[in-house]
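Q: Sharing a model that was predicted from the sequence below.
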Amino acid sequence: MNLNPFKKKKEIKKKGPVKEWVDAIVFAVVAATLIRWAFMEAYVIPTPSMENSLLVGDYLFVSKINYGPRTPKTPLQVPLTHAKLWGPLAAIPSYTDAIQFPMFRLPGLDDVERNDVVVFNYPPEFEHPADLKTHYIKRCVAVPGDTLTVVDSEVYINGKLGESPKNRQFGYQIVTEKTINERVFRKNNIWDINRIQGGYFVHARPEDAMKLKSLAFVQDVVKYKEPEGYVNRRIFPDASIYEWNADFYGPLVIPGEGLTITLDSMMVAKYGSTIRDYEGLDNVEMKDFQLYQEGKLMTEHTFSQNYYFMMGDNRHNSEDSRFWGFVPEDHVVGEAAFIWMSMDPNGGLLSKIRWSRLFNIIR
């Protein structure tokens, strides 16, 4: 070691402005990517399926640490993108699936519980890997082991009336010969409005719909429902076997890790597509209500992960588990935490921001 005190210190070469900017951008991208993956991510509500709890134009933060962040399945992708690039390049995938890793979930603070508002990857979108499927947001109404039934639009869990979201909505026909000013609807918290013959069809909370009934120019307010016995051909799991609809549904047991079922024709009709699509088995086919793996008939199956049943709070305007099935645990992204901004897409210059919704906790 040279201890000569008179030896000149090596000069530190200063970074140029371009290199400083590049270093700052790289650091910001890496930090944002890590925060987005492990802690919190921002989303915007594009559809009215969760109204009146969440409105179109609500910007919210979703917590990844509540349920635990997932390790990436598709590591080779452009940072801070999802499945597609931005702007004019939006048709181009932002990733390559040349390398695919198994997904694992790191420890979280809690499990998905009934009544949680959950962001997840849309299960039946098979064009993208699981971690890059389109994000949906719904309310979890049933967890593994629950028996779910819907009777006259009301959700029952294990034979008891389930907890009702405060702001849930249903479809109503407003019978009137008059034109109702939009301000009247907005005053009564009604945003989803359609003019039909003989009046309007709206989605509203029951108490708000009944307020309209008191107006002198409204003849009646009639709640919409699919009648008992009517078969909705789009219903999950299989309308040819289970003659259900969105308002009279079930009973349906929600599968969970460790549950073993015998694969008779009724069970295959109910759970066959879930086993084929989400249980990670190779070469599974479903034919004539029987399951085959590698050409061999499957007689029983033990589920390898938990599943959840999700519904929108806007019960008659929501594409949810009633139509496309269970949400696998490995598709769960996080729990909606709070609204940090809300922009009314139909608002004017001075009413664009919904100030009363800023920083509202999501329940």
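A: Yes, it's here. Residues are numbered from 1 along each chain as shown.
Q: From now on I want contacts and neighbour counts done on CA atoms only, so please keep to that.
A: OK.
Q: could you pull out the strands for the stretch 251-363 of the chain?
A: For the stretch 251-363 of the chain, applying DSSP state E, counting those that start in this stretch gives strands covering 260-262, 284-287, 290-293, 296-297, 300-302, 307-311, 327-328, 332-342.
Q: For Pro17, find the nearest of the ones you listed.
A: Between Pro17 and these, the shortest separation by CA to CA is 34.5 Å, and it involves strand 332-342.
Q: In the closest one, which residues are buried?
A: Within strand 332-342, the residues that count as buried by 16 or more other CA atoms under 10 Å are Val332, Val333, Gly334, Glu335, Ala336, Ala337, Phe338, Ile339, Met341, Ser342.
Q: Which one, of the strands of the stretch 251-363 of the chain, ends up nearest to Pro124?
A: Across the strands of the stretch 251-363 of the chain, the minimum distance to Pro124, taken as CA to CA, is reached by strand 327-328, at 9.4 Å.
Q: picking up where we left off before, now tabulate the strands of the stretch 251-363 of the chain in TSV and tack on distance to Ile180.
A: Listed next are the strands of the stretch 251-363 of the chain as TSV, based on distance: least, CA to CA, whole Å:
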stretch	distance to Ile180
strand 260-262	54
strand 284-287	52
strand 290-293	54
strand 296-297	60
strand 300-302	56
strand 307-311	30
strand 327-328	40
strand 332-342	26
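Q: for the stretch 1-150 of the chain, what spans make up the strands?
A: Along the stretch 1-150 of the chain, the stretches classed as strands by DSSP E, counting those that start in this stretch are 40-44, 58-63, 117-121, 135-142, 147-151.
Q: Which one, of these, ends up nearest to Asp264?
A: Nearest of those to Asp264, taken as CA to CA: strand 147-151 at 19.3 Å.
Q: how far off strand 307-311 does that closest one point, in degrees?
A: Orientation note: strand 147-151 sits at an angle of 20 degrees relative to strand 307-311 (axes from the mean of the first three to the mean of the last three CA atoms, to 10 degrees).
Q: Take this one as well and set it beside the first:
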Amino acid sequence: MTSNQILIVALISLLIFILPAFGLSKLFQKAGAPGWKAWIPFYNTWEMIKIAKRPKHWFFWQFIPVVGWFVTLGIYIEFIKCFNKFGFWEHAATCLVPFIYFPYVALSPKTRYIGPDGVKHYQKSTAREWIDAGVFAIVAATLIRTFIFEAYVIPTGSMEKTLLVNDFLFVSKLSYGPRIPNTPLAIPFVHHTIPGTDMRSYTEVIKLPYSRWFASAVKRNDVVVFNFPTGDTVINKPEFQSVNPYYDAARMIGNGSLDAGRREILANPDAYPLVIRPVDKRENYIKRCVAIGGDTLEVRDGRVYINSQPGFEPPHSQIQYEVETNGQPMNAETMLEEYNIDIENPEELTSLGGNKFNMLLTNEAVAKMKQSGIAKSIKPQLMHANMIDPRLWGQLCYPYDTLHKWTVDDFGPLWIPEKGKTLTLTPENYSLYERAIRVYENNTLEQKNGQFFINGVASNQYTFKMNYYWMMGDNRHYSQDSRFWGFVPEDHVVGEAWIIWMSVKNGIRWNRLFRSIK
């Protein structure tokens, strides 16, 4: 844990164990126990368990990281019941402001100690039982969702065939360490917008800095869920959002000029209503990490190279191929079973004339089609600088400048920033790292008269504060990934895709249930 994380844990522990001690010491005395015991962390909760006659094993559950805090609050509630406090607001005050509520109860002349035997005579109403159960369920589910795992559904085909549309996943928060929410005050189980409205589901009245407990770095080839890095600004209309991200829309509106597009968007707030989102409320994306901080990445003829060595090829990744068949009819069921190719209708295939077609194929499908003889020839359909991908409306890839004429199949070489490593800024690499330095690491950065100014000081040296990652979809020709928007900072990482627990397409895909993700 970092010093910042240790400080946060210590502060929370202080609030839970030390600050309520004054009021607890008075309540201990009313219960016939020595008041000094209230000032010793954990010993005070042991004494409360004895006073309330609750199970002794509760004491040990407190030592579970994070979850233990809520066990402690449960002990507080059982203890305060011994003073005839059964109201919902009284228990809420016990959990939220015990350092205020305990002294209030202790100093009130109306307070009387009824002990655990008196507690047994109290019966909750049916409504109260439901309320308490609902609150417990929300708190427990929020804890699990924040610190252990979260359910996620695949909305697009960018990871096919590794992950399919309507695969339901569990995403592990423990793999890289649970990230503390930047915006803790939010409606439970809602991401950034209240369903059925365009209203925010959170408030930034309290906004916490990036903190991750028991942090572990993302590894090459992990399948990762993360917050969309350039989703900080969103055009808040259904046809935009993450379908047509703000920066892409601005370039398109500005005919390739981001600044011109921005000016037009800002001049038309009714047509382009903007929303600024904090890191944890940006859209969730899922991709494969192909390069980590310190790596040099390059894509040559559609193949990924890391540090000049061929990169890992996901077993079910696919790219576009030009296939010439032997004229044999392509039965949809056979093509799916034998080659894992989805063909709803053969007419949907893009014909190149004769028996030539564009097909999305995995390496395994290519080998099988060659072996079976159904394909006379197969060659990759690569997207070079002289080809226009209709998704790019005539532009190339990140960083969208005049120096780097990169495409999805010919990209780099590019160094991935690593925490603690120093970069020498040059006019050639300025556009590559400018956003990371300025936006993700919160610096001012300018280039004037051949010089660079970082936070107002002339310097061409910058040391990165975070690790960065390069994410790409396994469906390499149909994936909105780092080739279009650049690096993913470590503070945007949500968790690792762990297991497929459900998959649906015209019914349940039984062969995909409980499949681990590789």
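A: Now that the structure is in, tell me what you want to look at. All values reported here derive from a predicted model rather than from experimental measurement.
Q: that older thread, who wins for proximity to Ala91 of the first structure among the strands of the stretch 1-150 of the first structure?
A: Closest among the strands of the stretch 1-150 of the first structure, using CA to CA: strand 135-142, at 17.3 Å.
Q: Report the mean positional deviation between that closest one and the second structure in the superposed frame.
A: Taken over the aligned residues, the distance from strand 135-142 of the first structure to the second structure averages 0.6 Å (mean CA distance after the TM-score superposition for the first structure).
Q: so where is that strand in the second structure?
A: Using TM-score structural alignment, the residues of the second structure aligned to strand 135-142 of the first structure are 284-291.
Q: now swap in stretch 36-49 of the first structure and tell me
A: Mapped onto the second structure using TM-score structural alignment, stretch 36-49 of the first structure spans residues 145-158.
Q: Show me what the longest helix along the first structure is packed up against.
A: Assignment by DSSP state H gives helix 17-38 as the longest helix of the first structure. Applying 3 or more CA pairs under 8 Å, 6 or more residues apart in numbering; DSSP states H and E, we find helix 17-38 of the first structure packed against no helix or strand.
Q: who's in contact with that helix?
A: Applying CA atoms under 8 Å, 6 or more residues apart in numbering, the external contacts of helix 17-38 of the first structure come out as Glu41, Lys64, Ile65, Gly68, Pro69, Arg70, Pro79, Leu80.
Q: average gap between it and the second structure?
A: On superposition with the second structure, the mean distance recorded for helix 17-38 of the first structure (mean CA distance after the TM-score superposition for the first structure) is 0.4 Å.
Q: So which bits of that helix are buried?
A: Using 16+ other CA under 10 Å as the test for burial, helix 17-38 of the first structure gives Thr33, Arg36, Trp37, Ala38.
Q: can you tell me what part of the first structure the host helix or strand of Ala106 of the second structure aligns to?
A: Assigned by DSSP states H and E, Ala106 of the second structure belongs to helix 98-107. Counting by TM-score structural alignment, helix 98-107 of the second structure pairs with no residue of the first structure.
Q: Give the aligned equivalent of Arg515 of the second structure in the first structure.
A: In the first structure, Arg515 of the second structure lands on Asn360 (TM-score structural alignment).
Q: ok, its match - contacts?
A: Applying CA under 8 Å, 6+ apart to Asn360 of the first structure gives the contacts Phe338, Ile339, Trp340.
Q: Trp61 of the second structure too?
A: In this structure, Trp61 of the second structure makes contact with Gly68, Val71, judged by CA under 8 Å, 6+ apart.
Q: so what's Pro46 of the first structure up against?
A: By CA under 8 Å, 6+ apart, the residues touching Pro46 of the first structure are Val56, Gly57.
Q: The one 4 residues further on too?
A: By CA under 8 Å, 6+ apart, the residues touching Met50 of the first structure are Ile137, Lys138, Arg168, Gly312, Asp313, Asn314, Ser318.
Q: Translate the fifth one into the numbering of the second structure.
A: With TM-score structural alignment as the criterion, the equivalent of Asp313 of the first structure in the second structure is Asp474.
Q: What count of nearby residues applies to its match?
A: Around Asp474 of the second structure there are 26 other residues, counting by other CA atoms under 10 Å.
Q: how much space between it and Val165 of the second structure?
A: Applying CA to CA, to the nearest Å, the value for Asp474 of the second structure to Val165 of the second structure is 13 Å.
Q: Checking my notes, Trp69 of the second structure in a strand, right?
A: No. The assignment for Trp69 of the second structure, made by DSSP: H, G, I helix; E, B strand; the rest coil, is helix rather than a strand.
Q: list the contacts for Lys383 of the second structure?
A: Wrong residue type there; residue 383 of the second structure is Met, not Lys. By CA under 8 Å, 6+ apart, the neighbours of Met383 of the second structure are Asp389, Thr407, Val408, Asp409, Asp410.
Q: In the residues you listed, find the pair that's most separated.
A: Spatial extent of these (CA to CA) is set by the pair Asp389 and Asp410 at 13.3 Å.
Q: quick one, which of those two is more surrounded?
A: Higher neighbour count among Asp389 of the second structure and Asp410: Asp410, with 20 against 16, using other CA under 10 Å.
Q: What's the more buried one aligned with over in the first structure?
A: Counting by TM-score structural alignment, Asp410 of the second structure corresponds to Phe248 in the first structure.
Q: residues touching Val279 of the second structure, list them.
A: With contact set as CA under 8 Å, 6+ apart, Val279 of the second structure has these partners: Asn182, Asn227, Pro229, Asp232, Asp491, His492.
Q: Next: His301 of the first structure.
A: His301 of the first structure sits next to Thr260, Ile261, Thr262, Leu263 when contact means CA under 8 Å, 6+ apart.
Q: Could you do Thr350 of the second structure as well?
A: By CA under 8 Å, 6+ apart, the contact list for Thr350 of the second structure reads Phe357, Asn358, Met359.
Q: same check, this time on Leu107 of the second structure
A: Counted by CA under 8 Å, 6+ apart, Leu107 of the second structure has contacts Lys26.
Q: distance of the counterpart of Tyr59 of the first structure in the second structure from Val218 of the second structure?
A: Using TM-score structural alignment to pair residues, one finds that Tyr59 of the first structure aligns to Phe168 in the second structure. According to CA to CA, Phe168 of the second structure stands 22 Å off from Val218 of the second structure.
Q: All set, thanks.
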